[in-house]
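Enquirer: requesting a structural model of the entry that follows:
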Amino acid sequence: MGFAAQASVQGGKGPARPDRIAKIRLQFKTFLSEATGFYHDLIMKIRAKYGLPLGYFSEESENRIVMEKDVKKSAEMKKGLISCHRCLIYLGDLARYKGLYGEANSKSREYTAASSYYLQAASLWPSIGNPHHQLAILASYSGDDFLTVYRYFRSLAVDNPCSTARDNLIVAFEKSMLLE
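Expert: Here you go, the predicted model:
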């Protein structure tokens, strides 16, 4: 092996070995599975700490908080719901990554799981735009331009819009204009 080839391999820029790629892929899948388990457990702990029943995640959850007579308990429940909302977004992201980097046969299953987590987050806290932004990203994977644009608009048309949705919406419009 010549000096240039040896330096290239030593610098980490040599040809990738299939066994190394498989090992890294396995480690990444393990990380995704462990992180998913962590967030599922965290949601259960949050629900227990703040007294949120298992069936509490519904479209009426925000209304139930407002109707709660005990203001302090209502504020505590709100903290718990916000924490669960974030966990659902993270779970959706993890499922999306599993779909992106997993085997071909798991993509639709993982995207369905990601969509489910994002929809739960959207119904749990409808005034936050991030879940719709994430759903727009999922829609873009399937090439559904209409749904992508719709979800980006939904992520902007709330009290707390997603900060990157506007830029991504512009990119989606530009992309659809180039395809015509």
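Enquirer: going by C-alpha atoms from here, please, whenever you check contacts or count neighbours.
Expert: OK.
Enquirer: and the longest helix anywhere in the chain, how far from the chain's centre?
Expert: The longest helix of the chain (DSSP state H) is helix 18-50. When distances are taken as CA atoms, centre = their mean, to the nearest Å, helix 18-50 is centred 13 Å away from the chain's centroid.
Enquirer: swap in stretch 99-107?
Expert: Distance, centroid of stretch 99-107 to centroid of chain: 15 Å (CA atoms, centre = their mean).
Enquirer: next, the buried residues of that stretch.
Expert: Neighbour counts using 16 or more other CA atoms under 10 Å place 99, 100, 102, 107 of stretch 99-107 among the buried residues.
Enquirer: also stretch 33-46?
Expert: Buried-residue list, stretch 33-46, by 16+ other CA under 10 Å: 36, 39, 43, 46.
Enquirer: quick one, helices of the protein?
Expert: Under DSSP H, the chain gives helices at 3-10, 18-50, 61-67, 71-101, 107-124, 130-141, 145-156, 165-179.
Enquirer: please provide the structure for the following sequence as well, for comparison with the first:
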Amino acid sequence: AATDVAKRLDDQKSCALTAIDIFTPSSEILRCKLKDYCERLILKDPISHARKIEELLWRRGFYDAVAAAKKLRRGGNWDEAEKALLSTHIQVGVGFYHHLILRLQQECGLDLNSIVDFAFPEPAAAKGKLGSTEVQQSALKIIHRSLVCLGDLARYKLDVDPSWDPMIATRYYKMAISVDPTIGMPHNQLGTLAAHKNHGIDAVYHYLRCILCSEPFEGTDGNLKRVISTNFYAGRDKAPLQRCAARLFGLLHKWDNEASSIDKINEDCE
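Expert: Next comes the predicted model:
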């Protein structure tokens, strides 16, 4: 049923001519059905098919609508109707993922205190097989992914409303890191969020952290190289901090370049 609904949503998206067409009543009903089906499947068996269902939920339920609306908006700017519809869509997503995380906490008896700042202070007793260690570990992976989705939704809100606080997205990504620091994806997203700040230093830090994780995000290496190349040159007309950042990025570039000798890198570091 979930895949059938997802296909119908995909078909409707293909027929959309404006951003407003993405959020028709029939599309909203289908998205509600998809969320309901996916939530039930995840809670029924958090181990076997959760990753596939979770990806379907995020893509068809939330991400595709945002991406299609951005592509179809007129003149690259949002009008008031489009902003209202997209903001509502994002808020629905935030509410859903908060609900899913809390439901998983209660059903699986997870202690998320000091990890997720909106979690129940004390977990309920796990229900039947949902209390097994294997199920709890799978549930934590779903919670980790849900926190990344929440961070992404908060980041999309910045596109609709530039006055929106970017720290909200940062908060969700950092909670995801607390749930599982071995997965690099949240650091990649933090790097994307910080791309135009502090002369690229913060972005480079998070991209490097992502690459060094046991499960790095595959697109991070390209993101890192783009930030370094963007901030690589800084002439005498630039601020001292910007020149310092450019020098650091130059060293990173040489370190990544197989043609650069260690002696030359050491000489530049002195």
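Enquirer: now what about the TM-score between them?
Expert: The TM-score (TM-score structural alignment, normalised by the length of structure 1) is 0.75; 148 aligned residues with a CA RMSD of 2.2 Å.
Enquirer: quick one on the thing from earlier: the longest helix of structure 1 vs helix 71-101, what angle?
Expert: Taking axes from the mean of the first three to the mean of the last three CA atoms, to 10 degrees, one finds helix 18-50 of structure 1 and helix 71-101 inclined to each other by 170 degrees.
Enquirer: so what's the residue nearest the centre of structure 1 up against?
Expert: Closest residue to the average C-alpha location of structure 1: residue 93 at 2.6 Å, with CA atoms, centre = their mean. Counting by CA atoms under 8 Å, 6 or more residues apart in numbering, residue 93 of structure 1 touches residue 114.
Enquirer: structure 2: which residue goes with that one?
Expert: Mapped onto structure 2 by TM-score structural alignment, residue 93 of structure 1 lines up with residue 152.
Enquirer: what does residue 139 of structure 1 give?
Expert: Looks like residue 139 of structure 1 aligns to residue 194 there (TM-score structural alignment).
Enquirer: I figured its match was touching residue 203, is that so?
Expert: Yes: with contact defined as CA atoms under 8 Å, residue 194 of structure 2 reaches residue 203; the gap is 5.1 Å.
Enquirer: and those two? Which one has more around it.
Expert: Under the neighbour definition other CA atoms under 10 Å, residue 194 of structure 2 and residue 203 were set side by side, and residue 203 has more, 26 against 20.
Enquirer: surely residue 171 of structure 2 is in contact with residue 151?
Expert: Yes: counting by CA under 8 Å, residue 171 of structure 2 does reach residue 151; the two are 7.5 Å apart.
Enquirer: out of those two, which sits in the more crowded spot?
Expert: Remark: of residue 171 of structure 2 and residue 151, residue 151 carries more neighbours, 28 against 17, as counted by other CA under 10 Å.
Enquirer: quick check: chain neighbours aside, which residue is closest to that one?
Expert: Excluding the flanking residues, the one nearest residue 151 of structure 2 by CA to CA, 6 or more residues apart in numbering is residue 169, at 4.2 Å.
Enquirer: kindly report the same for residue 154 of structure 2.
Expert: Using CA to CA, 6+ apart, the nearest residue to residue 154 of structure 2 is residue 169, at 4.9 Å.
Enquirer: so what does that neighbour match up with in structure 1?
Expert: Match for residue 169 of structure 2 (TM-score structural alignment): residue 114.
Enquirer: tell me who's in contact with that match.
Expert: Taking CA under 8 Å, 6+ apart as the test, what residue 114 of structure 1 contacts is 91, 92, 93, 94, 95, 96.
Enquirer: look up how far residue 87 of structure 2 lies from the residue nearest to residue 151 of structure 2.
Expert: According to CA to CA, to the nearest Å, residue 169 of structure 2 and residue 87 of structure 2 sit 15 Å apart.
Enquirer: same question, residue 269 of structure 2
Expert: Counting by CA to CA, the gap from residue 269 of structure 2 to residue 87 of structure 2 is 48 Å.
Enquirer: now swap in residue 184 of structure 2 and tell me
Expert: 28 Å.
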